[in-house]
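Trainee: structure of the sequence below:
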Amino acid sequence: MPPKPSDPAAPDTEARLLEIVFPDHTNHLGTLFGGTALAWMDKAAFIAASRYARRTVVTARSEQVDFKLPIRQGQLVETIAKVVEVGRTSMQVDVDLVAEDLLTGERELCTRGHFVMIALDARGRPTEVTPLP
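Mentor: As a prediction, this is how the structure comes out:
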């Protein structure tokens, strides 16, 4: 029987980060810079993969990042990263950016991306990762 998510022996597959969009995060239109969004997504992918593998990880690739809706200054952004597939040394992580209006509570999926992370051993070489349960 696979371990239950609440089982301490079960590997964590998800990470969630919260940020507020301040003026220094925005472009001349008052919306989040794409590069800032990518940095937040990469950070969440790193945390999710690190927690899953319990190893040093690096980003091998980011692919298919879709900016669906703008994220505006003053909005709360929840970055949700989840390990969805595991290879021999790699982990595929899906990452969503969800914007929330703090006054109304309205939430919208604004950006979605896919990241490939590689686990490294102490010498900086790719190392095996436990398969997903």
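Trainee: please make it C-alpha for all contacts and neighbour counts, starting now.
Mentor: OK.
Trainee: which strands or helices does the longest strand along the chain pack on?
Mentor: As assigned by DSSP state E, the longest strand anywhere in the chain is strand 107-120. The helices and strands touching strand 107-120, judged by 3 or more CA pairs under 8 Å, 6 or more residues apart in numbering; DSSP states H and E, are helix 34-53, strand 56-67, strand 90-100.
Trainee: before we go on, could you also do this sequence so I can check it against the first one:
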Amino acid sequence: MNAADTTVPPTEVRMAEIVFPNHTNHMGTLFGGQALAWMDKAAFLAAARYSRRTVVTARSDQVDFKLPIRVGQMVETIGRVVRVGRSSMHVEVELVTEDLLSGARQLCTKGTFVMIALDAEGHPTGVPVLPLPRD
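Mentor: Model (predicted):
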């Protein structure tokens, strides 16, 4: 079986960004709003990729800013569909920094977003059942 033949929808997306000065506050750390925008984008992509539907953000649950993200760091944004309802998908999103010279990685921010799948008329519509993890 090749990748195009898979019947299990992908549940994860990964994006990489570099933090530039225009992304930061006066302390040289990433604006919270910028972090949330990257996280919402990853949640959108993960949910749309999983459901193969148009999706919208219904809610962002607790977002924990654990460590500051600084100018010059690479940020990997990882979104994973972790639970589904009839039309909703809970997407866990992490921001992980990586020092490009040393390779050191740290989890800096984590949160959950609830995305809703929509049909062509903009009404909530069903999504596939989340497959059980394989052993």
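Trainee: to Ala15 of the first structure, which of the helices and strands packed on strand 107-120 of the first structure lies closest?
Mentor: Comparison of these against Ala15 of the first structure by CA to CA identifies helix 34-53 as nearest, at 4.9 Å.
Trainee: so which of the helices and strands packed on strand 107-120 of the first structure is the most surrounded?
Mentor: strand 90-100 (a mean of 24; mean count of other CA atoms under 10 Å).
Trainee: stretch 49-63 of the first structure aligns to what range in the second structure?
Mentor: In the comparison with the second structure, stretch 49-63 of the first structure aligns to the range 47-61 (TM-score structural alignment).
Trainee: do me a favour and get the end-to-end distance for the matching stretch?
Mentor: 16 Å (CA to CA, to the nearest Å).
Trainee: picking that back up, mind putting the helices and strands packed on strand 107-120 of the first structure in JSON lines, distance to Met117 of the first structure included?
Mentor: Shown next, in JSON lines, are those (distance: least, CA to CA, whole Å):
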{"stretch": "helix 34-53", "distance to Met117 of the first structure": "7"}
{"stretch": "strand 56-67", "distance to Met117 of the first structure": "5"}
{"stretch": "strand 90-100", "distance to Met117 of the first structure": "5"}
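Trainee: which among these is found nearest to Pro23 of the first structure?
Mentor: For Pro23 of the first structure, the closest of these is helix 34-53, at 12.1 Å, according to CA to CA.
Trainee: so where is the longest strand of the first structure in the second structure?
Mentor: Across the second structure, the stretch matching strand 107-120 of the first structure (TM-score structural alignment) is residues 105-118.
Trainee: what's the average distance of the matching stretch to the first structure?
Mentor: For stretch 105-118 of the second structure, the mean deviation from the first structure after alignment is 0.2 Å (mean CA distance after the TM-score superposition for the first structure).
Trainee: which residues belonging to that stretch are considered buried?
Mentor: Buried residues in stretch 105-118 of the second structure, counted by 16 or more other CA atoms under 10 Å: 107-118.
Trainee: between these, which is nearest Gly126 of the second structure?
Mentor: Ala117 (6.9 Å).
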